[in-house]
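Participant: test case, fold it:
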Amino acid sequence: MDQHLGQRLRQQFDQLTPNEQKVAGFILDHFDDIAVYSGADLARLSGVSKATVSRLFRRLGFASFSEVRQHARELRYHGVPLVTDSKALGSGLERFQRHFERERNNLHQMLAAIDAETFDALIEALDRAPEVLVIGYRNGYPPALHLRQQLMQVRPGVRLAPLPGQSLGEELTGVSPGTLAIVMGFRRRAHGFSNLIEQLKGNGLETLLIGDPTLAAAGVSPTWQLECPLDSVSAFDSYTSVMSLINLLSNALLHKRLGEGRARIDAISDAYSGLDELA
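Facilitator: Sure, this is the predicted structure:
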C-alpha cells in the first residue's frame, strides 16, 4: 500500500504554505474522521478557503476530495482503524442491534464459505499430523495462542511460534515433513508473509491459512484457506468469527478422537489438581 494521506502530510508539512499547514494540522488532529468531512467542512473548520483545501490535496496527489474519501475507505479495508461514518455506531439500544447484526453477518459469511468435505479433510489432517505448529504475528498472535491452548487439550505436539521476542528461523529449522502449520494472516500482515507460506510449503508442511478477505490479494496458495470477515460497525476490527472458527475446529477435532481427547482432558485436570493451579 502506498503512503496514506497522514504520512504524506507529515512528510511534506514543512514545504506547505501557512494556510495549507492549517488544513494539514486539522486533518492530522482529526485523522480518524477524515471520511466524514466534506471539503467545505475542512475549509471552514481550518479557517481557510476551499481553494486552499483543493490546492493542498492536489499537491498530495489527489485529483479531488472525493478521491481522498475513497482513499480513507481503502485504508479502513486494509485495517487502518478509521471512523468512516460518525453515525455508524448509533446510540442507545440501536448500537447493540447494529453490533449484533454485523457480528451475525460475519459469522454467516464465514460459515457459508466453508465446504463440508474440505473441512472434514482438514480435521483429518489435524488428527493425523505428528505435530501442529500454530503461527501468529501481530493481531494474529492472540487467536493463535487461543487455538494452541484449545488444541493441546485434545492432542499432543502442538507448538506456538514465534514465541515473544523471537523469530521463526529457529522454529522452522528441523520441522519434520507432515507437520501441519496453521498460520493466522489478518490484514496489516507482517512483511514477508507470502515468503513464510512458500517456505512452509517448501519444507514439506501442510498449511492451513486463517485470514480475512484481503488474503485474495496476497498471492499465496496454502493447502487450505479459511476466511473470517472482520467487519465492525466502526473503526476497530471484530474477531468474533475467528474465535468462533477456532471453537468449531477444536470441537470437531475432539469428536474425531473422542477417546484420546477425553483421556487427555482428564489427565490435564489431574495435573491442575496436583499442582493446585486453579481455584
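
Participant: okay, CA-based contacts and neighbour counts for the rest of this
Facilitator: Fine.

Participant: contact partners of the strand or helix carrying Ile182?
Facilitator: Per DSSP states H and E: Ile182 is located in strand 180-185. Strand 180-185 is contacted from outside by 125-126, 129, 131-137, 140-141, 143-144, 193, 200, 205-212, 215, using Cα atoms under 8 Å, 6 or more residues apart in numbering.

Participant: if any of those are buried, give me the ChimeraX selection for them.
Facilitator: Provided next is the ChimeraX selection string for whichever of the contacts of strand 180-185 are buried by 16 or more other Cα atoms under 10 Å:
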select :125,126,129,131,132,133,134,135,136,137,140,141,143,144,200,205,206,207,208,209,210,211,212,215
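
Participant: quick revisit: gap between the strand holding Ile182 and the chain center?
Facilitator: Distance of strand 180-185 from its chain centroid, counting by Cα atoms, centre = their mean, to the nearest Å, is 13 Å.

Participant: then stretch 156-167?
Facilitator: 19 Å.

Participant: right, and the helix or strand after the strand holding Ile182?
Facilitator: Following strand 180-185 in sequence, per DSSP H and E, is helix 193-202.

Participant: next up, for comparison:
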Amino acid sequence: MIIQKERVSHMFRERIRQAYSRLSPNKKKVADFLMEFHHDAAFMTASQLARHLNVDVATVVRFAQDIGYAGYPALAREVQSLVKGELKAAHEFAAGKAKAESLFVKIMLEERENIEQSLMNIPADTVQQVVAILKAAKNIYIIAQGEALDLARFFATRLRLQGLQVETLSGDSVVLALALSGLTADDVVVGLGHSKFAVETAGAIRFARERGAKTVGLVSTHASPVAHVAESVILCPSKSMTPVLSFGSMASVMDAILQMIVLEQPDKAAEQQANFEQAYIELVKEQRENFVALEKDIARAG
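Facilitator: Here you go, the predicted structure:
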C-alpha cells in the first residue's frame, strides 16, 4: 500500500515529463520549478506561483490543464500529498519509528525521482551530441574532485572497454597542467560537477574550451560551476533524504551514454569484448604457468 500511495503522489512528475517538449517557454518555467522545488510550490496558490515566476496566472492554470488536470488546484493537491508524505517520512526517521523496509522504498523512490527529472530536463539532441563527440574523440579526459573521482574512474573504465582513449584526472592543478597542456580540438574534456564546490574542475573545463577542446559537464544542479562553463551540460539531480548527495542519476546517465555508444557500433563493441576476454585468458594462463614454475623451483631448492 505504501508503494501505491507513493506512485499516485508522483504522477505529476511523469505527466510533466511526457508533456515537457510541447510546453511553451513560460510553461516550462512552471514545470522546472515544480520538479526542482516542489516543496516551495506545494502550498502556493496559482497567483502566488505566477508572481514568483513572473508569468501570468493564466499560464499556470493552462499548464495544469495541459498536463492532464482539471485545473491548478487538482495539481496542487497532488504535489501537497507528496510533500506531506516526505515530511511524515522525515519525522518518522527522526523519531526512530521508520521501519527499514519502508525507508528503503522511500529512498529508492527518491532515486527514481532524480532519474525522472534527468529525463525531463535533458534534451535528446544534447545526449546524442555527447555520444557523437565521445566516439570521435582522440583523447577523453574525465575530471572530478572528492568522492566523485571514484565515479569518474568507473565511467572511464567502461569507456576504455569500448576502445576509447580515456584518462581520469583529479582537480589537482599540477596533475591537470601536465595532462591538459597538449590539448587539441580533437580531444574531449568531461567535468563532473556533483557539488557546488567543483571549482577546480570548472577551471579545467574553461581552460579546455580556451584550447579548442570539446567540453561536457555532468552536473547535479545548474548552480554547479561546471554547468556555467561546459559547452554541453547534462543535469543529473542528486537530491537525497540525507546530507549525503545521491550519485544514482549521474551513474544512470553514464550507463545510458555507454549503452548508446555500444548500440551505435555493435561490431566494434563485440570485437573489443572478444579482445578483452582473450587478453584476460592469456594473462591468467601465463601467470598460472609462472606460478607452477615457481613452485617447482621452491621444491627443488628445498
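
Participant: TM-score them against each other, please.
Facilitator: The TM-score (TM-score structural alignment, normalised by the length of structure 1) is 0.63; 194 aligned residues with a Cα RMSD of 2.5 Å.

Participant: pull up the aligned stretch in structure 2 for the strand holding Ile182 of structure 1.
Facilitator: Aligned by TM-score structural alignment, strand 180-185 of structure 1 falls on residues 188-193 of structure 2.

Participant: stretch 24-34 of structure 1 too?
Facilitator: Mapped onto structure 2 using TM-score structural alignment, stretch 24-34 of structure 1 covers no residues at all.

Participant: who's in contact with Val53 of structure 1?
Facilitator: Val53 of structure 1 is in contact with 20, 23, 39, 42-43, counting by Cα under 8 Å, 6+ apart.

Participant: for burial, what's the neighbour tally of the equivalent of Phe276 of structure 2 over in structure 1?
Facilitator: Under the alignment (TM-score structural alignment), Phe276 of structure 2 pairs with Ile268 in structure 1. Ile268 of structure 1: 14 surrounding residues under other Cα atoms under 10 Å.

Participant: look up the closest residue to Ile268 of structure 1, ignoring the ones flanking it.
Facilitator: Distances taken as Cα to Cα, 6 or more residues apart in numbering place Gln153 nearest to Ile268 of structure 1, at 7.4 Å, with adjacent residues excluded.

Participant: please look at the one you found and Arg264 and confirm they touch.
Facilitator: Yes: with contact defined as Cα atoms under 8 Å, Gln153 of structure 1 reaches Arg264; the gap is 6.4 Å.

Participant: between these two, which is the more surrounded one?
Facilitator: The neighbour count for Gln153 of structure 1 versus Arg264, taken as other Cα under 10 Å, is higher for Gln153 (20 against 17).

Participant: ok, the more buried one to His146 of structure 1 distance?
Facilitator: Noted for Gln153 of structure 1: a distance of 11 Å to His146 of structure 1, by Cα to Cα, to the nearest Å.

Participant: just the strands in the stretch 1-150 of structure 1 please.
Facilitator: Using DSSP state E, counting those that start in this stretch, the strands found in the stretch 1-150 of structure 1 span residues 132-136.

Participant: so the corresponding residue of structure 2 for Ser250 of structure 1 is in which element?
Facilitator: The equivalent of Ser250 of structure 1 in structure 2 is Leu258 (alignment by TM-score structural alignment). Taking DSSP H and E as the definition, one finds Leu258 of structure 2 inside helix 248-264.

Participant: off-centre distance for the helix or strand following that helix?
Facilitator: Using DSSP H and E, the helix or strand that follows helix 248-264 of structure 2 towards the C-terminus is helix 266-301. Put simply, helix 266-301 of structure 2 sits 36 Å off its chain's centre (Cα atoms, centre = their mean).

Participant: surely Leu209 of structure 1 is within a helix?
Facilitator: No: counting by DSSP: H, G, I helix; E, B strand; the rest coil, Leu209 of structure 1 is not found in a helix; it is strand.

Participant: I'd like the distance between it and Ile135 of structure 1.
Facilitator: Distance of Leu209 of structure 1 to Ile135 of structure 1, computed by Cα to Cα: 10 Å.

Participant: next one: Asp127 of structure 1
Facilitator: Between Asp127 of structure 1 and Ile135 of structure 1 the distance, using Cα to Cα, works out to 18 Å.

Participant: same deal with Leu163 of structure 1?
Facilitator: Here the criterion is Cα to Cα. By it, Leu163 of structure 1 lies 9 Å from Ile135 of structure 1.

Participant: got it, and Glu170 of structure 1?
Facilitator: On the measure of Cα to Cα, Glu170 of structure 1 and Ile135 of structure 1 end up 13 Å apart.

Participant: just Arg264 of structure 1 next, same as before
Facilitator: 23 Å.

Participant: what's the counterpart of Leu168 of structure 1 in structure 2?
Facilitator: Under the alignment (TM-score structural alignment), Leu168 of structure 1 maps onto Leu176 of structure 2.

Participant: hmm, that match is touching Leu169, no?
Facilitator: Yes: with contact defined as Cα under 8 Å, Leu176 of structure 2 reaches Leu169; the gap is 6.8 Å.

Participant: more neighbours, those two?
Facilitator: Counted by other Cα under 10 Å, Leu176 of structure 2 and Leu169 do not tie: Leu169 has more neighbours, with 22 against 18.

Participant: in contact with the equivalent of Arg155 of structure 1 over in structure 2, which residues?
Facilitator: If you follow Arg155 of structure 1 across to structure 2 using TM-score structural alignment, you land on Gly163. Counting by Cα under 8 Å, 6+ apart, Gly163 of structure 2 touches Gln272.
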